[in-house]
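J.: after the sequence you'll find the predicted model.
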Amino acid sequence: MNVQLNHTIVWCRDKWRSSSFLIDILRLRDAAIPFGPMLVVKLGNSVSLDFYDQDGDIASQHYAFLVSESDFDSIFARIKEQGLTYWAAPGKRGAGETYQHNGGRGVYFDDPDGHLLEVMTRPYEGIG
């Protein structure tokens, strides 16, 4: 059986602000596409993040993005330029630091709704 993730909903307070933040920080080529009540942000592997407005509390989720070494440098520069707090570990440990695993680098930071985003240059070793 071949099962692939197609999309996931990203609950947010303002889908335009949240999708624009992701598009800008990752420098994605395509703009968000309206689809019903959502804004769809397509990623390079045919998976999409579908931003959907929600009132009230939003449970924080984690979204990890695999990027090239050069893209990591550019993304990390934008994280610092925007004055975003960043961490080396998912529990928001190692403030102001990045991590190194499996010969690659990574960093965690929050989006406008408190979702924990991660950019990484190598997938976890032995998985996949």
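T.: Here it is on my side, so go on. Numbers count the residues shown, from 1 in each chain.

J.: switch to C-alpha atoms for all contacts and neighbour counts from now on
T.: Fine.

J.: all strands of the protein, in order?
T.: 7-12, 33-35, 38-42, 48-53, 62-66, 86-87, 99-101, 104-110, 116-120 (DSSP state E).

J.: which other helices and strands does the third one contact?
T.: I take that to be strand 38-42. The elements that strand 38-42 packs onto, with contact taken as 3 or more Cα pairs under 8 Å, 6 or more residues apart in numbering; DSSP states H and E, are helix 15-26, strand 33-35, strand 48-53.

J.: take a look at this one as well, against the first:
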Amino acid sequence: MTVNLNHTIVAAHDKQESARFLADILGLEVSPEYGPFVPVALPNGVTLDYMESPGDIPPQHYAFLVSEDDFDEIFTRVQDAGLSYWADPHHRLPGEINTNDGGRGTYFDDPNGHRLEILTRPYGSGG
């Protein structure tokens, strides 16, 4: 049996701004609008489809496994954008990265309060 995540919908107050934010930080492209969605395609074929949502948006967590080189590039963009970042998902270790499982990781928020994470080693992979 083969099961792969194909896409997920990401709630946003401004779908264009939110898709552009993610694409710019991760070094990706925003795909053309498709119906009510603005997709950002990841290299593994999964898309994050931004859709406008009125009112409060409960924060979700999106983790991106990246190479060491990509981590450096993305983390530089996070810092250059003046974004706050944390070593943990609970925002208790500000201005730090973690070294879990022998890799590196950090968390930062998107314009809607979604918790974004970049990490270089999957959790539980040892170190």
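T.: Looks like it arrived, so ask away. Everything numeric here is computed off the predicted structure, so don't read it as measured data.

J.: quick revisit: with distance to residue 93 of structure 1 and mean neighbour count as extra columns, can I get the strands of structure 1 in CSV?
T.: Listed next are the strands of structure 1 as CSV, based on distance: least, Cα to Cα, whole Å; neighbours: other Cα atoms under 10 Å:
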stretch, distance to residue 93 of structure 1, mean neighbour count
strand 7-12, 24, 19
strand 33-35, 35, 12
strand 38-42, 29, 22
strand 48-53, 26, 22
strand 62-66, 15, 14
strand 86-87, 6, 22
strand 99-101, 11, 13
strand 104-110, 10, 22
strand 116-120, 12, 20
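
J.: with distance to residue 74 of structure 1 added, can I get those in CSV?
T.: Formatted as CSV, those follow (distance: least, Cα to Cα, whole Å):
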stretch, distance to residue 74 of structure 1
strand 7-12, 24
strand 33-35, 24
strand 38-42, 20
strand 48-53, 21
strand 62-66, 14
strand 86-87, 15
strand 99-101, 16
strand 104-110, 13
strand 116-120, 11
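
J.: for residue 75 of structure 1, which of these is the nearest?
T.: Nearest of the strands of structure 1 to residue 75 of structure 1, taken as Cα to Cα: strand 116-120 at 8.2 Å.

J.: mean per-residue distance, the closest one versus structure 2.
T.: Mean deviation of strand 116-120 of structure 1 relative to structure 2 after superposition (mean Cα distance after the TM-score superposition for structure 1): 0.3 Å.

J.: could you check the angle strand 104-110 makes with that strand?
T.: Computed with axes from the mean of the first three to the mean of the last three Cα atoms, to 10 degrees, the direction of strand 116-120 of structure 1 lies at 160 degrees from that of strand 104-110.

J.: please tell me which residues of structure 2 strand 116-120 of structure 1 aligns onto.
T.: Counting by TM-score structural alignment, strand 116-120 of structure 1 falls onto residues 115-119 of structure 2.
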